[in-house]
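Colleague: sharing a sequence plus its predicted fold:
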Amino acid sequence: MRSRTFRSRGGLRGFALVAAAGTLALGGPTAPAVAQTVGPPLLDPSKVATGGLTPLNYKQKQGCMRGNPGNSLIEEKPWSQLVLGFERAHEEGLRGTGQTVAVIDTGVNASHPRLRGKVINGGSSVPDGGADRDCDGHGTIVAGIIAASSDPTGQSGYVGVAPDAEILSLRQSSKLWINEATNATIGDTETMSRAINNAVDRNVSVINISQSSCQSIAQARNYYDSGNQMLHNAVKRAYEHQVVVVVAAGNVGEACQKNASGSPTTAVLPAWFDEYVLTVASVNQQGAPSEFTVPGPWVDVAAPGENLITLDPGVGGEGLASQIATGENGQAGPIQGTSFAAPYVSGLAVLIKEKYERENRPLTAGQIMDRIKETALHPGGINGRNDIVGYGMVDPAAALADVVPGEWGKQAPPPKPTKLDADVIPQKDFPALIIALGGAGAGVAGIIFTAFLINAVRSVRARARENSGR
């Protein structure tokens, strides 16, 4: 069976980025504001090249996104940055130093000043350049959330979660390159698998996958599907090599249908392989779940994914962007998607890994994932989780604390009260109560009868003695 495709969502014709300086017109389709979804098969598996598959019969149908020629300035800090509070970790010296995050996506525009010098070209499946180039803009936004440097001028408060971390860019997909025969775009479960193995071989700390393949549950369970099997093996291998794999929960639309809580019909890959990955849903500024998040039992935690401020992702971009225009009319709208919630969690995983390596007590991938889940702001529900936001929005301060709930010593249970309180008696168990009272009454009657009998015997013996004395 052929591998499943990752492709961008929607047939968008034009877009713009809106920043504080004004509207930025771009010469291509929108940067995918949502996790990318499944489409038809696309690559010739016999044409294998280093870093991925080399596509045949693919042509670039639209121009690359172009950055704003001016350095757009947005002074305020993003709400996501304020609510997560990860800058407190920076003040304590936790900035991702010595850590590398693999961003498996559409590439990263390494020329952006906030990313300059920290992007490693890990290989590309797209034929127009290496992984330090991003025509779509999607991967650049993701990389910026993880590792954007602070503004050297001090005019902007925007900064990445782990600003000293390096980014290994693996360019495994693009919606701008179309196969003329199948109308498919570049990127599928096989190229994704190869990218994951590539990242593991390069000893990265964390892998961020802000793309998803939505399939029916039956398809996801079909391990004869070579692409799905490869993807399963790749994330399992990463987990066993102590690499934390963070993935987007996926967004409703096209192949991704909104699952009923507790009864999914659509599987989201790689999130489907939940034992080995940490799956991230999106919440809005009010802390409510985003309407576009695909629910499922694989959802682990949530992070901000709406109304985001990001790096200008266009080629040559230097500033920030607060909106993105999508659709035929090119109307501006907020930047949102589980694609952009996931990198906040990837950055947090980096900081946790850095902290415990510095203290010479490194954590396994499973321990880091558990720490993030245990310290999240749990929603109501069985065991403090649900299928929409998992264990809740991540809490960096709690996750970076010295002790988390799962590590607390268990206290001895309090002694049981010796006094029988009124509310202990089963109020509705009348037969048992009657039997108990009857038994107690019989016991009392027996005692009284015994006392009477003893007294009678004594009286008889006393009269006998009196008669014998006469």
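Modeller: That came through fine.
Colleague: from here on, just use CA atoms for contacts and neighbour counts.
Modeller: OK.
Colleague: centroid residue for this protein?
Modeller: Nearest to the mean C-alpha position of the chain, by Cα atoms, centre = their mean, lies V280 at 2.1 Å.
Colleague: ok, that one to A89 distance?
Modeller: Noted for V280: a distance of 21 Å to A89, by Cα to Cα, to the nearest Å.
Colleague: ok now the helix ranked longest in the chain, how far from the chain's centre?
Modeller: What stands out as the longest helix in the chain, according to DSSP state H, is helix 430-469. Computed by Cα atoms, centre = their mean, to the nearest Å, the chain-centroid distance of helix 430-469 equals 76 Å.
Colleague: same deal with stretch 160-176?
Modeller: Here stretch 160-176 is found 17 Å from its chain centre; the criterion is Cα atoms, centre = their mean.
Colleague: end to end on that stretch, go ahead and measure it.
Modeller: Using Cα to Cα, one end of stretch 160-176 lies 27 Å from the other.
Colleague: rewinding a little: tell me the SS of the residue nearest to the centre of the chain?
Modeller: strand (DSSP: H, G, I helix; E, B strand; the rest coil).
Colleague: try I207
Modeller: Following three-state DSSP, the label given to I207 is strand.
Colleague: that one: how many residues sit nearby?
Modeller: When neighbours are counted by other Cα atoms under 10 Å, I207 registers 29.
Colleague: surely it touches Q242?
Modeller: No. Using Cα atoms under 8 Å, I207 is not in contact with Q242, being 10.9 Å away.
Colleague: from D300, how far out is the closest residue to G380 other than its chain neighbours?
Modeller: Counting by Cα to Cα, 6 or more residues apart in numbering, G380 lies nearest to N386, which is 7.7 Å off, once chain neighbours are set aside. As judged by Cα to Cα, N386 and D300 stand 9 Å apart.
Colleague: show me which of these two is the more surrounded one.
Modeller: D300 (29 against 23).
Colleague: here comes the other one, which I'd like you to weigh against the first:
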Amino acid sequence: MAHLRSRRTLALAVPVVMSLTASIGFLPAASAAPQAESAARALGQTAADADSFSYVVNIREGEAPSRALKKAIGEFGGTIVTSYDRIGVVVVHSANPEFAQHIRTVRGVQSAGATRTAPLPAQSTTDVGTPKVLSASEVAAADAVDGKDPLEPLQWDLPAIKADKAHEKSLGSDKVTVAVIDTGVDDTHPDLAPNFDRDASVNCVAGKPDTSEGAWRPGAAESPHGTHVAGEIAAAKNGIGMTGVAPGVKVAGIKVSNPNGFFYTEAVVCGFVWAAEHGVDVTNNSYYTDPWYFNCTDDPDQKALVTALTRATRYAERKGAVNVAAAGNENYDLTADEITDASSPNDSMPGERVVDPSECFDIPTQLPGVVTVAATGAKGLKASFSNHGLGVIDIAAPGGDRTAYQTPDAPAVDGRILGTLPGGTWGYMAGTSMASPHVAAVAALIKSTYPKASPAVVKTLLYAQADGTSCTDPYDIDGDGKIDAVCEGTKNRNGFYGWGMADALAAVTKW
């Protein structure tokens, strides 16, 4: 599977697309170079960079690269892109295939690793595709009723977490910002423009901040994923379209997905550091960091990626942000003795490998302090695709499912989640990608209710206020007579729903 935690369809297998680098080996020489150079320009890179790999070099936190380290990086064929001194992460490009193993021997280097397995850039294996877009006639037929936005009756997910009742008390504070670390956000959308925080928005794709006007928006051919997520969180209650879970808070776009659809470590690190330093209260992370679904700490490259992102997420939390992430869409039991990962590395040639979940981590989802979110469908059951695991899943929220598996009550008609799409439209998507923003929005409502609450307090309230949900046992979601997943734990803490279903009404009600 690819990195985004939403699904165009709910099939568990998708075709894998070869990387651009692998593909151009089959092209005539005359056509390969211009394609690589054009793609590099799209990433703000030089043609030389197109033959390079990107690395993170981890040194002591709070320190800048020493003169000796800078010299060594140059001698080993590397060029420093940027350095995040507060967390001791240096981003480097190098065409030297032995750069990482050489730089690890330098004094002061704690770990170092390649952030990808194919040279810059590569082609995505994304399974998101185009969501089901509401037609003009469907939008026109919707009418605002009883103070609701026109499309709100289609949003079965709002009453599922009592967000409709919460809105009678509070829409959330415009002093609270949720950053969507994702594929970019179209801030010109009429449902997003009223609540968009431009100052907290940025493009981090190159591993360092690009603050040029509109850099946070998705390109015309890029995924609508981030825009959809942003609408679920904070689509304005303005008589237009749909309503977000927290329609009074601000939403920012931190673009970390490159034009080919990959979320690489250096971009995600940049995103968390930017959020930390620009007053963000909550980050939403509906992806996994490419190219490894699970990053195994017995591999020096993958271990370095885990270290860099652990530092970045912890820094964001120290600066006041609650980090919320999607659990993933493979119906994995993340506490199993072993898991077969057939999708990694997804930027070159994936191969089947068996991993130990106690040593191999989905990042940022399984990093310390990150809120891990499972998805439910319209009947309140674990979504057929949602990953699970006692002690891994913290909380659950609507992410949608096949309508045939979990049919919503009328007037809703689709078992997926409605969201905003680039170009001023709306459409349905499903996945733990859609569950995570519901929880991020509830966290924002808690922060609105308790403005001085630390991230630890917000998370404590998030879990304490959740509606305990018992294990679904037996769990045969497709009705074929076979058990599709096994849930362990009690009503108030289990592997399907964590502490329970997120509760928006409790979030705006002072205890």
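Modeller: Received it, and whenever you're ready, just let me know what you need. Remember, predicted model here, so these are calculated numbers, not experimental data.
Colleague: pretty sure the residue nearest to G380 of the first structure contacts H378?
Modeller: No. Here N386 of the first structure lies out of contact with H378, judged by Cα under 8 Å, at a distance of 9.0 Å.
Colleague: secondary structure class for G113 of the second structure?
Modeller: Classification of G113 of the second structure using three-state DSSP returns strand.
Colleague: quick revisit: which residue in the second structure aligns with the residue nearest to the centre of the first structure?
Modeller: Alignment note (TM-score structural alignment): V280 of the first structure maps to V373 of the second structure.
Colleague: what's the first-to-last distance across stretch 240-257 of the first structure?
Modeller: The straight-line separation of the ends of stretch 240-257 of the first structure (Cα to Cα) is 31 Å.
Colleague: residue range for stretch 336-351 of the first structure in the second structure?
Modeller: Going by TM-score structural alignment, stretch 336-351 of the first structure sits over residues 430-445 in the second structure.
Colleague: show me where the stretch 1-150 of the first structure has its helices.
Modeller: Here the stretch 1-150 of the first structure has its helices, by DSSP state H, counting those that start in this stretch, at 79-84, 87-91, 138-147.
Colleague: so for T100 of the first structure, which of these sits nearest?
Modeller: Proximity to T100 of the first structure (Cα to Cα) singles out helix 138-147 among the helices of the stretch 1-150 of the first structure, at 9.8 Å.
Colleague: quick one: T375 of the first structure and S205 of the first structure, what's the gap?
Modeller: For T375 of the first structure, the distance to S205 of the first structure equals 21 Å [Cα to Cα].
Colleague: looking at the two, which one has more neighbours?
Modeller: Neighbour totals were compared for T375 of the first structure and S205, and S205 leads with 26 against 23 (other Cα under 10 Å).
Colleague: wait, isn't that one in contact with V243?
Modeller: Yes. Using Cα under 8 Å, S205 of the first structure is in contact with V243, at 5.4 Å.
Colleague: buried sites along stretch 145-153 of the first structure?
Modeller: Of all the residues in stretch 145-153 of the first structure, those buried under the rule 16 or more other Cα atoms under 10 Å are I145, I146, A147, A148, S149, S150.
Colleague: ok, now stretch 237-256 of the first structure?
Modeller: By 16+ other Cα under 10 Å, the buried positions in stretch 237-256 of the first structure come out as 237-239, 241-253, 255-256.
Colleague: in the stretch 101-250 of the first structure, which spans are strands?
Modeller: 119-124, 166-171, 174-179, 185-186, 206-209, 213-216, 244-248 (DSSP state E, counting those that start in this stretch).
Colleague: what's the mean distance for the fifth one versus the second structure?
Modeller: I take that to be strand 206-209 of the first structure. When the second structure is overlaid, strand 206-209 of the first structure sits 0.7 Å from its aligned residues on average, using mean Cα distance after the TM-score superposition for the first structure.
Colleague: do the second one as well
Modeller: Relative to the matching residues in the second structure, strand 166-171 of the first structure has an average distance of 1.5 Å after the fit, by mean Cα distance after the TM-score superposition for the first structure.
Colleague: against the second structure, where does that strand fall?
Modeller: Going by TM-score structural alignment: strand 166-171 of the first structure matches residues 250-255.
Colleague: just the fifth one next, same as before
Modeller: On the basis of TM-score structural alignment, strand 206-209 of the first structure is assigned to residues 282-285 in the second structure.
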